[in-house]
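Enquirer: 3D model of this:
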Amino acid sequence: MQPPNHRAHRTGFLLLPNFSLIAFSSAIEPLRMANLITGESLYEHSLISHDGKAVASSAGVITEVDCGIRDAINIDTLFVVGASPVARTGNENIIAWLRQQKQNKAALGGIGTGSYLLACAGVLDGCRATIHWWDYENLRDEFPLIRVTNNLFEVDGQRYTCSGGTAAMDMMLFLIGQRHGMELAASISEQFVCERIRTAKDPQRVPLQHRIGARQPKLVEAVTLMESNIEEPLSTDDIAFHVGLSRRHLERLFKKHLQAVPSRFYFNIRMEKARRLLRESDKSILQVGLACGFTSASHFSTAYKNHYGQTPREERKALEAPDSLHITLE
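Expert: As a prediction, this is how the structure comes out:
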């Protein structure tokens, strides 16, 4: 625990265009509440953008910032609040600045896809790190020197990463607890009516067995087989054989517990992965289709439009011009 008159910990938040508003709020509010509960200035924060101009969140909320990266100095801990989807180009100046922050001995954190920018800067090499489950495979494949996990958040030395969303609050409460004691962290959690402070080891997604109950191991095994065989999908007969059930019995389990026949549930899994890859990767449309079990771009495009109401090309084009509510936070 820090002594009462210790100077305020200077925390910077780099807001990327289309940043997650819920993740940002979940990260900054615990710092404000820490000051309010203790009556001390334990934390100071500054909001930073690439060029010092206001930034729009993914919901279109416009947030004013304190400065641009050139004028941000004397930061103890810097958090990169990621964009949705993550921008994979045009980040050269930010990446160079993040490397400079490492040289300045600042602790560095990634919130959601903010972890991707830290990875690009090379500051996560050799560290445990996490990112939103949509981007897990991309981060793991693109940066083999990082020990990527599916955990809610990771604290590895002076590197802090979380999956985004409300997980940012759990990470911040953990860090506050490290610096000022878990009693303060618990008090902050109570103020925000949180049932509990989740740990770093909590999973990002609720496991299927928790959603349908532990009494259906064959169903869980079947879904796991589906999730592990996206590029070359198995037939329903193959899945039934591998889990040791008849096709009819397997179909009854799916209809009763998942409200879908196995083939439709499997198709939905493939479509979800396709949408994720279209939004979060730079793979071509053909590459995405092949990765999700389609034999041609035309077959993939037709199936995607029937499922989501727009073609893969239209999906990507829509991401280039998100709607804005133009609400301003100052």
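Enquirer: CA atoms for contacts and neighbours, from now on please.
Expert: OK.
Enquirer: stretch 24-31: which residues count as buried?
Expert: Buried residues in stretch 24-31, defined by neighbour count with 16 or more other Cα atoms under 10 Å: 24, 26, 27, 28, 30, 31.
Enquirer: now those residues as TSV including secondary structure and distance to residue 50?
Expert: What follows is these, written out as TSV (DSSP: H, G, I helix; E, B strand; the rest coil; distance: Cα to Cα, whole Å):
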residue	secondary structure	distance to residue 50
24	helix	16
26	helix	22
27	helix	19
28	helix	19
30	helix	24
31	helix	23
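Enquirer: residue 97 and residue 72 touch, don't they?
Expert: No. With contacts defined as Cα atoms under 8 Å, residue 97 does not count as touching residue 72, sitting 10.0 Å away.
Enquirer: which helix or strand contains residue 288?
Expert: Using DSSP states H and E, the secondary-structure element containing residue 288 is helix 285-291.
Enquirer: which elements pack onto the helix or strand just after that helix?
Expert: Moving toward the C-terminus from helix 285-291, the next helix or strand (DSSP H and E) is helix 297-308. For helix 297-308, the elements it packs on are helix 285-291, helix 312-319, judged by 3 or more Cα pairs under 8 Å, 6 or more residues apart in numbering; DSSP states H and E.
Enquirer: out of those helices, which is the most enclosed?
Expert: For the helices and strands packed on helix 297-308, ranked by mean neighbour count under the definition mean count of other Cα atoms under 10 Å, the leader is helix 285-291 at a mean of 20.
Enquirer: one more, so I can put them side by side:
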Amino acid sequence: MQDAFSDLEISSIVTTLMAANRVVGKSTFNWKFISDNPGLIEGHCGTIVRAEPAVFDHQLMDFLIVVGGGKVDPNGWMQRVRAMQRAGRPVAILSDAATAYIKIARPSDHPVTTHWRDVGVLKETGFFHTLSTRCSENSGGVITSAGTGYSLELAVSLIADSLGRNELAELGSRLMIQTVRSGSVEQPIGVSCLANMFDPQIERAISIMEEHICDPLATTEIADRIGISIRHFERLFNTHLSITPGRYYRQIRVKKAHALIIETKLQLLSIALATGYSSVSSLSGAFLRNLASPRQGALQ
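Expert: The predicted model follows:
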């Protein structure tokens, strides 16, 4: 467990195990929290757990799940991951922790994944040819995962072999999940992948914007590609998102630039070019204009 861990990931895992125990009628599944910095640890959203000290090769359990959250220091828990591997016991590493694992392990012969946002950052900073955007990848007992909203389904999949078919169905019903997505399913990458949240034409427009960050298109060309006039295009965005298409597009690019600045060591000029700006000064200008924009729209 990391300092400032992901409350969503922790709660998803514990909720699944508690529900599974109720389904089978006994305490089949037990868990404990361990950390390189033991004691009371607070999550991003205020959840507090008491963590025991993590000794890398002591009291190994059947599963190890490393949750993400903020800045991840893998120097301690990576040793425990290796100890679990030597013992032939599976490990699941989620979101930010998966990103840290990939940076250190630099796998070259087996697939790995993390949250799609970090996949883009990793590809900008190095050659990771085995990196995928699937919800999870299992390689030699080490499961890397997008975590976050997929954590509940991942937890179900980890204990599925210990449950009968009827018990698994009841668990899904208790957790109110209609379908447990396979880890091989692609992550919903970008805002445009969130079905039923946008008008179909807006969804297509946002998808085009997200596909053309380093080589931005004119809004008139985007309107042409989805088969509507520029006037109707602008009206759609103003009606549904209270923002112009151009400003929305700029926000997507500025957010990508911000992620690269915070999470990589790329030079500012490289970041500017990767997000469709010809110079550092033009990127800086975009940042300033974005800060001056009204607090409105889906990406504000």
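Enquirer: overlay the chains and give the TM-score.
Expert: Counting by TM-score structural alignment, normalised by the length of structure 2, the TM-score of this superposition works out to 0.79. Behind it: 288 aligned residues with a Cα RMSD of 3.2 Å.
Enquirer: give me the nearest residue to residue 53 of structure 2, chain neighbours excluded.
Expert: Once its chain neighbours are removed from consideration, residue 53 of structure 2 has its nearest residue in residue 38; the separation is 4.8 Å (Cα to Cα, 6 or more residues apart in numbering).
Enquirer: that neighbour contacts residue 55, correct?
Expert: No. Here residue 38 of structure 2 does not reach residue 55: they are 10.7 Å apart, not a contact under Cα under 8 Å.
Enquirer: for the residue positioned nearest the centre of structure 2, which non-adjacent residue is spatially closest?
Expert: Centroid-nearest residue in structure 2, with Cα atoms, centre = their mean: residue 115, separated by 2.7 Å. When the adjacent residues along the chain are set aside, residue 115 of structure 2 lies closest to residue 146, with 4.0 Å between them (Cα to Cα, 6+ apart).
Enquirer: same deal with residue 118 of structure 1?
Expert: If the residues on either side of it in the chain are set aside, residue 118 of structure 1 comes closest to residue 124, at 6.3 Å by Cα to Cα, 6+ apart.
Enquirer: from residue 142 of structure 1, how far out is that neighbour?
Expert: Distance of residue 124 of structure 1 to residue 142 of structure 1, given as Cα to Cα, to the nearest Å: 13 Å.
Enquirer: returning to what we had before: the helix holding residue 288 of structure 1 packs against which elements?
Expert: helix 262-280, helix 297-308.
Enquirer: out of those, which is the most enclosed?
Expert: Using mean count of other Cα under 10 Å, the stretch among those with the greatest mean number of neighbours is helix 262-280 (a mean of 19).
Enquirer: ok and that helix relative to helix 297-308, angle-wise?
Expert: For helix 262-280 of structure 1 against helix 297-308, the angle by axes from the mean of the first three to the mean of the last three Cα atoms, to 10 degrees is 100 degrees.
Enquirer: post-alignment, helix 262-280 of structure 1 versus structure 2, mean distance?
Expert: Mean deviation of helix 262-280 of structure 1 relative to structure 2 after superposition (mean Cα distance after the TM-score superposition for structure 1): 2.2 Å.
Enquirer: what packs against that helix?
Expert: Using 3+ Cα pairs under 8 Å, 6+ apart as the test, helix 262-280 of structure 1 ends up in contact with helix 217-228, helix 247-258, helix 285-291, helix 312-319.
Enquirer: possible to save those as CSV with distance to residue 57 of structure 1?
Expert: Conversion of those to CSV gives the following (distance: least, Cα to Cα, whole Å):
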stretch, distance to residue 57 of structure 1
helix 217-228, 32
helix 247-258, 35
helix 285-291, 27
helix 312-319, 14
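Enquirer: tell me which of these lies nearest to residue 267 of structure 1.
Expert: helix 217-228 (9.3 Å; Cα to Cα).
Enquirer: summarise which helices and strands the closest one is packed against.
Expert: Partner elements for helix 217-228 of structure 1 (3+ Cα pairs under 8 Å, 6+ apart): helix 208-212, helix 236-243, helix 247-258, helix 262-280.
Enquirer: so what touches the first one?
Expert: Among residues not part of helix 208-212 of structure 1, those counted as contacts by Cα atoms under 8 Å, 6 or more residues apart in numbering are 216, 217, 220, 257.
Enquirer: any buried residues in that helix, and which?
Expert: Residues residue 208 are the ones in helix 208-212 of structure 1 that count as buried (16+ other Cα under 10 Å).
Enquirer: average separation of that helix from the aligned part of structure 2, please.
Expert: Overall, helix 208-212 of structure 1 averages 4.2 Å from its counterpart (mean Cα distance after the TM-score superposition for structure 1).
Enquirer: what residues are up against residue 189 of structure 1?
Expert: By Cα under 8 Å, 6+ apart, the contact list for residue 189 of structure 1 reads 173, 195, 196, 197.
Enquirer: switch to 7 Å and redo it
Expert: With contacts defined as Cα atoms under 7 Å, 6 or more residues apart in numbering, residue 189 of structure 1 is in contact with residue 197.
Enquirer: how about it, what's its partner in structure 2?
Expert: Using TM-score structural alignment as the criterion, the counterpart of residue 189 of structure 1 in structure 2 is residue 172.
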